[in-house]
Every structure is written in C-alpha cells, then in structure tokens.
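K.L.:
coords below, sequence missing:
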C-alpha cells in the first residue's frame, strides 16, 4: 500500500475531539482547542483507526491524501 498523509483544514477544525477519541495516539486537542497531529504519515498498521477518525470529523476538517483510503 502507498503512504497516506493527513491534511488538516485549520479553518474548519472546531476542536471537538472526535478524532482524538478514535485515534488518541495520532490526534490531540490542546487546551486552547487547536488540533495537534502527532504524525501526519499513516502506516499500514494504523490505517483503520486513522481512517475512522478522519471519516468521523463532523467539520470535515481532516483529509487523507495519497493512495485510496479504502
């Protein structure tokens, strides 16, 4: 599989934290509500949790780029 990368549209991100609850090793919402992505490169072993987090974002602030996410 090809490498996937996470892109964050900071203008859309509302800091709700659904991504953090689904993939806490990768996403973190700081005290000020800003999103921190600990690693924007998604390894094959991590894809399931990361894809779930990206697809669950109610603000549609997260995007995977690269190979197909499916």
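P.N.:
Cool, got the structure. Just so it is clear, the structure is predicted and the values come from calculations on it, not from any experiment.
K.L.:
okay, CA-based contacts and neighbour counts for the rest of this
P.N.:
OK.
K.L.:
residues near the residue lying closest to residue 14 once chain neighbours are set aside, how many?
P.N.:
Nearest non-adjacent residue to residue 14, counting by CA to CA, 6 or more residues apart in numbering: residue 59, 6.9 Å away. Number of residues near residue 59 (other CA atoms under 10 Å) recorded here: 13.
K.L.:
Comparison target, given below:
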C-alpha cells in the first residue's frame, strides 16, 4: 500500500503526524511529509488512521 499526499491541499494542521508519527511528519513549511514510499505492513493501520484525521482530505491511502 502507498499514501498519496496532495501537498497543495495540506494546511499544516499536523493531525496526521500526531496520530501516526512513524508514518507522517511536517516539513519546515508545515506541509505533510510521508516517511515511507511503500507503507510497511505493520504501519498500515497508523497510515490509514493518520489519513482519516486530515481535516482537508489531503491524504489518500491506496492498495
């Protein structure tokens, strides 16, 4: 599975990084950074949870 981030949509709320810091981070401009190009199996649930809490739907998890 992989995560698609719409960087133009990201508003830097950081909820994704709060929920799943092993998957998401914010750069110096408060834009989401996805830590893994392909999400390891053990981080699948945190990746989905982090995407789900994004208030502007800037993250999408794909199989």
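P.N.:
Sure thing, it's come through. Quick caveat, the model's predicted, so the values are computed rather than measured.
K.L.:
returning to that earlier point: which residue in the second structure lines up with the residue nearest to residue 14 of the first structure?
P.N.:
Superposed on the second structure with TM-score structural alignment, residue 59 of the first structure falls opposite residue 56.
K.L.:
how near is that match to residue 30 of the second structure?
P.N.:
For residue 56 of the second structure, the distance to residue 30 of the second structure equals 14 Å [CA to CA, to the nearest Å].
K.L.:
Longest helix in the first structure, by number of residues?
P.N.:
If you go by DSSP state H, the first structure has its longest helix at helix 47-55.
K.L.:
sorry, back to before: now the residue nearest to residue 14 of the first structure, what's its secondary structure?
P.N.:
Three-state call for residue 59 of the first structure (DSSP: H, G, I helix; E, B strand; the rest coil): coil.
K.L.:
again with the one 5 residues further on
P.N.:
Residue 64 of the first structure carries the three-state label strand when classified by three-state DSSP.
K.L.:
re earlier: in terms of secondary structure, what does the longest helix of the first structure contact?
P.N.:
Here helix 47-55 of the first structure touches helix 18-22, strand 62-66, going by 3 or more CA pairs under 8 Å, 6 or more residues apart in numbering; DSSP states H and E.
K.L.:
ok, 6 Å please
P.N.:
Secondary-structure packing of helix 47-55 of the first structure (3 or more CA pairs under 6 Å, 6 or more residues apart in numbering; DSSP states H and E): no helix or strand packs against it.
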